[in-house]
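Q: dropping the sequence and predicted coords here.
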Amino acid sequence: MDKVVASAAEAVADIGSGSRIAVGGFGLSGIPSVLLAALLDQGADDLEAFSNNAGVDGAGLGMLLGAGRLRRMVASYVGENKEFARQYLSGELEVELTPQGTLAERMRAGGSGIPAFFTATGVGTQVADGGLPWRYDADGNVVTASPAKQTQVFETAEGPKEFVLEEAIVADFALVRAHRGDRHGNLVFRRAARNFNPLAAMCGRTTIVEVEELVEPGEIDPDHVHLPGVFVHRVVPLTPEQAADKRIEKRTVRPASPTATSTEQEA
């Protein structure tokens, strides 16, 4: 039951080239930065990644992207990463853009044993009808486009409504970050970092978690567990320095009010 491994390098050692990886986080909030750095050093390439976005240039999944390690990306958002956009538009990277809620539910379904589900999101658009550009060539021509998806009309409280079939995501490995975790893999996420992390963890055949604080079994109140250890296979405890190393995407500050007291300005 003790799932703790000695290092991030050991935890990701068996992630092979061509693997499908699910990665938690939203922007730079809650990203498994230590595990991603270890995977970069490990050298696996030709990876297919499932994540809300690809971090930013030089951070998060952006590290793997910049090193040319990603073959395909399934995401909701391309912004904030110029290299992501450049590789996509130049034909170096295949990208399947997916509505954010649909992506989250595809991950959750994969971890719940649900092979597919119907949703109203995307009906009447290229998400359902097909034709979204997945891959361009170097001249900007679409060489791979999304296929049309099955749709079906169901009776709802508002009357008949059309839905589109979406397939679940099951990844070979999942990389996530948690605020607290015990040796059995029970996890607690903190505030905004409880975004795609639980869902990514659920859909991985092998789920690897970096935890900012490792505690002993029983120290986490069962009512406070956000993700049970049944979904977790390896736990990597972070050093205090690693846990505190969190980048901010955009820092916005407000000028101090001319009438503010010195105490208020210092705060």
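A: Sure thing, it's come through. Numbers count the residues shown, from 1 in each chain.
Q: rest of the way, CA atoms for contacts and neighbours
A: OK.
Q: identify the spatial nearest neighbour of S19, chain neighbours not counted.
A: L47 (5.3 Å; C-alpha to C-alpha, 6 or more residues apart in numbering).
Q: how close does that neighbour get to M73?
A: For L47, the distance to M73 (C-alpha to C-alpha, to the nearest Å) stands at 9 Å.
Q: any idea which element F154 lies in?
A: Per DSSP states H and E, F154 falls inside strand 151-156.
Q: so M202 touches R106, yeah?
A: No - taking contacts as C-alpha atoms under 8 Å, M202 lies outside contact range of R106: 10.5 Å.
Q: which residues touch the nearest residue to G24 once chain neighbours are set aside?
A: In this structure, G24 finds its nearest non-sequential neighbour in N197, 4.1 Å apart by C-alpha to C-alpha, 6+ apart. N197 makes contacts with 23-25, 30, 176-178, as judged by C-alpha atoms under 8 Å, 6 or more residues apart in numbering.
Q: try it against this one:
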Amino acid sequence: MDKRVDDLSTALRGLQSGASLMISGFGNAGIPANLVRALAPMGLSDLTLIINAIRRIDECDATLFDQKRIGHVVTTAFRGPGRTPANFEEQWQRGEVTLDIVPQGTFAERIRAGGAGIPAFYTPTAAGTSLAEGREQRLFGGRMCVLEEALRADFALLRAQKADRYGNLFFRGTQSNFGSAMATAADITVVEVEEISEHTLPPDQVHLPGIYVDRVLQAPRLD
């Protein structure tokens, strides 16, 4: 099946208000900036964002928070740079958006579990801390563990260096980050890439098989 699409509107077809989105990225690597910037003009509201560091959304397109398009955030880091509160922080403090702050390893495993069909798992990470408040805790082997539910999303938005028409992906370095796991845990996976190969990618270059990818869009390179 040819998974190439020609424009952003086609790439994001079916995305509606109230949807949940996983967005790849670690630092600036793997952020699907073109897809993120296409969200605000769609006029959607009450979106749930699942992303490693929420400040990257503000840096990429502050209008998502300026226009109050976001209702809930699951993230490992919500502070902006410096002492001045980021737009998201101010909205959270005013109760305009809800926040689920998650240790990074737990964040990755919750996504992986969602893709593997595992509804929940126990982890010792965060046991006995404020992050465990309101969560079930049990003792295993003498260690207190916290029950964490898997994460799934309606859409996953990824960035890769190269794809072929079948959706097989090649990531450059840190671009892969959480993207591969997110692709398995979303109903629809959309990927912006710098290059679409006319030929099928060699097996040793396939970092994510096309079975997990629904749409591929060629987008400008981000420096």
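A: Thanks, I have the structure now. Please read these numbers as outputs of a predicted model, since none were measured by experiment.
Q: wait, what's in contact with the residue nearest to S19 of the first structure?
A: The contact partners of L47 of the first structure, by C-alpha under 8 Å, 6+ apart, come to 17-21, 69-72.
Q: is it fair to say R86 of the first structure lies in a helix?
A: Yes - R86 of the first structure: assigned to a helix according to DSSP: H, G, I helix; E, B strand; the rest coil.
Q: aligned partner of it in the second structure?
A: Taking TM-score structural alignment, the alignment pairs R86 of the first structure with E90 from the second structure.
Q: how far away is that match from G141 of the second structure?
A: Going from E90 of the second structure to G141 of the second structure by C-alpha to C-alpha gives 41 Å.
Q: and for E192 of the second structure?
A: 45 Å.
Q: got it, and E148 of the second structure?
A: Per C-alpha to C-alpha, E148 of the second structure is found 18 Å from G141 of the second structure.
Q: out of these two, which sits in the more crowded spot?
A: Between E148 of the second structure and G141, counted using other C-alpha atoms under 10 Å, the more crowded position is E148 (22 against 6).
Q: please name the residues that touch the more buried one.
A: E148 of the second structure is in contact with 106, 110, 120-123, 135, counting by C-alpha under 8 Å, 6+ apart.
Q: now, which of the residues you listed lie within helices?
A: Under the assignment DSSP state H, the contacts of E148 of the second structure contribute 106, 110 to helices.
Q: which of the contacts of E148 of the second structure sits closest to H207 of the second structure?
A: R110 (20.5 Å; C-alpha to C-alpha).
Q: so what's the closest residue to that closest one other than its chain neighbours up against?
A: Of all residues not flanking R110 of the second structure in the chain, A150 sits nearest, at 4.4 Å (C-alpha to C-alpha, 6+ apart). The contact partners of A150 of the second structure, taken as C-alpha under 8 Å, 6+ apart, are 109-114, 118-121.
Q: and the gap between A150 of the second structure and Q16 of the second structure?
A: Applying C-alpha to C-alpha, the value for A150 of the second structure to Q16 of the second structure is 22 Å.
Q: and for T123 of the second structure?
A: Taking C-alpha to C-alpha as the measure, T123 of the second structure falls 33 Å from Q16 of the second structure.
Q: what are the boundaries of the strands in the first structure?
A: Using DSSP state E, the strands of the first structure run over 20-23, 47-50, 70-75, 94-97, 116-119, 133-136, 142-145, 151-156, 159-167, 171-182, 187-188, 204-215, 234-237.
Q: any chance of those in a markdown table, with distance to E266 of the first structure too?
A: Output for the strands of the first structure, formatted as a markdown table (distance: least, C-alpha to C-alpha, whole Å):
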| stretch | distance to E266 of the first structure |
| --- | --- |
| strand 20-23 | 38 |
| strand 47-50 | 42 |
| strand 70-75 | 40 |
| strand 94-97 | 44 |
| strand 116-119 | 49 |
| strand 133-136 | 50 |
| strand 142-145 | 54 |
| strand 151-156 | 56 |
| strand 159-167 | 51 |
| strand 171-182 | 28 |
| strand 187-188 | 32 |
| strand 204-215 | 29 |
| strand 234-237 | 34 |
